[in-house]
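[1] sharing a model prediction with you, sequence too.
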Amino acid sequence: MQDAADEPARDEPAAAGAELPPVGEAGAHRRPAAALRLANVMAVIGHAVLAAIALVVLVILRTELAAWIVLAGVLPALALWMVLDLAVLNRWEQRFYSYTVTDDFVYVTSGRFFRTTRTVPTPHILAVETQQGPLQRALDLMTVQLTTIAGQDELGPIAPADAERVRDRVTRVLLERSDG
């Protein structure tokens, strides 16, 4: 069975006046499977850093109480949280993240436990850029940064071709509206 996240991206209709999806409804596109791998790598790195900090505290304090707290409490709790992150939480986040880009808006839904819906009207976007850090580059992913007068919104990580398509579409719409 193919995961919905593995589906290739489809171009949405370019019709002006496209209808906004109902709040909380999934968007037309999902993150690629590589986004789950990125989330898992970031979780492992984060938990490893926290474990290293706990061990440094243990070495500095050198008490029996610190040993019990770190070895019997902190490290097992970190290991359990990492397993939970890798097995459940990151998959939920992946499953519930979707987006739609039209000439009129960028619509993003996300959330593990609390559903968040962000709608950015395209005319309110001041700048659009793509970003790709070293881990994203290694996993062939990219993030789209949308700057509005109210702040910044991120879309992604998504496939580079999809990120470029979003960037080009938003830029085209902004240029057409500024010329017209």
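    Received the coordinates, thanks.

[2] every contact and neighbour count from this point should use C-alpha atoms.
    Noted.

[3] in the longest helix along the chain, what counts as buried?
    Taking DSSP state H as the criterion, the chain has its longest helix at helix 33-61. Using 16 or more other C-alpha atoms under 10 Å as the test for burial, helix 33-61 gives 33-40, 43-44, 47-48, 51, 54-55, 58.

[4] ok, now stretch 109-122?
    Quick answer for stretch 109-122 (16+ other C-alpha under 10 Å): Thr109, Ser110, Arg112, Thr117, Thr119, Val120, Thr122.

[5] do the same with stretch 86-106
    By neighbour count on 16+ other C-alpha under 10 Å, the buried set for stretch 86-106 is 86, 89-106.

[6] report the two of the buried residues of stretch 109-122 separated the most.
    Using C-alpha to C-alpha, the buried residues of stretch 109-122 span at most 26.3 Å, a distance reached by Arg112 and Thr122.

[7] tell me the contacts of Met42?
    Taking C-alpha atoms under 8 Å, 6 or more residues apart in numbering, we find Met42 in contact with no residue.

[8] now swap in Leu58 and tell me
    Taking C-alpha under 8 Å, 6+ apart, we find Leu58 in contact with Ala66, Ala67, Val70.

[9] so which of those residues are in helices?
    Using DSSP H, the members of these that fall in helices are Ala66, Ala67.

[10] need the contacts of Leu58 in a markdown table (columns: neighbour count).
    Shown next, in a markdown table, are the contacts of Leu58 (neighbours: other C-alpha atoms under 10 Å):
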| residue | neighbour count |
| --- | --- |
| Ala66 | 18 |
| Ala67 | 18 |
| Val70 | 19 |
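
[11] how about the strands in the chain?
    For the chain, applying DSSP state E gives strands covering 29-30, 98-101, 105-110, 116-121, 125-131, 142-148, 151-158.

[12] okay, pairing it with this:
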Amino acid sequence: MRTIPTDSASRGRAATGARIQEAVVIPQPIAPPTAGEPGAHALPPAALGYEIARSAIAIGAAAVVAAAAVLLLAPEPARPPLLAAVAALAAVGGAVDLLVLDRIRVRSTSWTATEDFVYIASGRLVRRSVLVPVPQVLGVEVAVGPLLRRAGLVRVRFVTIGDGVEISAVTAEQAASIRGTVLGQRGVADA
């Protein structure tokens, strides 16, 4: 931010290095990050626990469906080795996902929300970045599911005419700040 003196006398004092008593603060717009750069804010540490729980549920459900398919469709002699293969695949895939991929996913996700734009960047190998100008944001939804609630987090979704974008796991305080920043210009009160 820069300050501009409000009268000619204070301008003269500013030029000589005297202290300015009265000034108008003019906010400088923040330039959006270049595509692929990280945003100003990272996901909170509790987001890792949320991602791990979500992945564990998905892996467990996939393993149950695969085991049921083996039991229903495979002939009797082929069932034990196929069930062992399903269990091994679920264990190895689950370990890689829970121990490596979830950490990478959380660490590589960042966001910036200003009065001018919302920027979300994610992904390590395949970097995805989304820049949405605030005038295109129709609304900001804050949702809390059981896993998010347990982790003390919320999901923030920006409703636009096209595809909406979301920040998967932030604290309630961050969500209120984001909502106030993005919708504040329109006189919408935080709910």
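    In hand now; what should we look at? Predicted model, so just to flag it, every value in this text is computed and none were measured.

[13] TM-score of the superposed pair?
    Put the two chains on top of each other and the TM-score (TM-score structural alignment, normalised by the length of structure 1) is 0.83; 162 aligned residues with a C-alpha RMSD of 1.8 Å.

[14] please name whichever of the strands of structure 1 is nearest to Ala18 of structure 1.
    Using C-alpha to C-alpha, the nearest of those to Ala18 of structure 1 is strand 105-110, at 8.6 Å.

[15] average gap between the closest one and structure 2?
    With mean C-alpha distance after the TM-score superposition for structure 1, strand 105-110 of structure 1 departs from structure 2 by a mean of 0.4 Å once superposed.

[16] which residues in structure 2 does that strand align to?
    Counting by TM-score structural alignment, strand 105-110 of structure 1 lines up with residues 117-122 of structure 2.

[17] which residue is nearest the middle of structure 2?
    Ile167 (2.7 Å; C-alpha atoms, centre = their mean).

[18] and that residue, what is it in contact with?
    Trp111, Ile120, Arg155, Val156, Arg157.

[19] aligned to the third one, what sits in structure 1?
    Read it as Arg155 of structure 2. Checking with TM-score structural alignment, Arg155 of structure 2 has Thr143 as its match.

[20] residues near that match, how many?
    The tally of other residues near Thr143 of structure 1 (other C-alpha atoms under 10 Å) stands at 21.

[21] got it, and Asp85 of structure 1?
    18.

[22] could you do Glu64 of structure 1 as well?
    Glu64 of structure 1 sits with 10 neighbouring residues when counted by other C-alpha under 10 Å.

[23] map it across to structure 2 for me.
    Match for Glu64 of structure 1 (TM-score structural alignment): Pro77.

[24] from Val182 of structure 2, how far out is its match?
    Per C-alpha to C-alpha, to the nearest Å, Pro77 of structure 2 is found 61 Å from Val182 of structure 2.

[25] same question for Leu98 of structure 2.
    For Leu98 of structure 2, the distance to Val182 of structure 2 - C-alpha to C-alpha - is 34 Å.

[26] how about Asp140 of structure 1, what does it touch?
    With C-alpha under 8 Å, 6+ apart, Asp140 of structure 1 has these contacts: Ala34, Ala159, Pro160.

[27] conserved subset of those in structure 2?
    Retained in structure 2 by both residues aligned by TM-score structural alignment, their matches' C-alpha atoms under 8 Å are the following of the contacts of Asp140 of structure 1: Ala34, Ala159, Pro160.

[28] same list (these) but as TSV, adding distance to Glu25 of structure 1.
    Converted to TSV, these look like this (distance: C-alpha to C-alpha, whole Å):
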residue	distance to Glu25 of structure 1
Ala34	23
Ala159	22
Pro160	25
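
[29] closest to Leu80 of structure 1 out of those residues?
    Nearest member of these to Leu80 of structure 1, counting by C-alpha to C-alpha, is Ala34, at 23.5 Å.

[30] show me what the closest one lines up with in structure 2.
    Match for Ala34 of structure 1 (TM-score structural alignment): Ala46.

[31] residues touching its match, list them.
    Here Ala46 of structure 2 is in contact with Ala151, Gly152, Leu153 (C-alpha under 8 Å, 6+ apart).

[32] also Leu48 of structure 2?
    Applying C-alpha under 8 Å, 6+ apart, the residues near Leu48 of structure 2 are Asp102, Arg103, Val106.

[33] mapped onto structure 1, which of those residues hold?
    The contacts of Leu48 of structure 2 retained in structure 1, by both residues aligned by TM-score structural alignment, their matches' C-alpha under 8 Å: Asp102, Arg103, Val106.

[34] quick one: map the first one onto structure 1.
    In other words, Asp102 of structure 2. Matched by TM-score structural alignment, Asp102 of structure 2 corresponds to Asn90 in structure 1.
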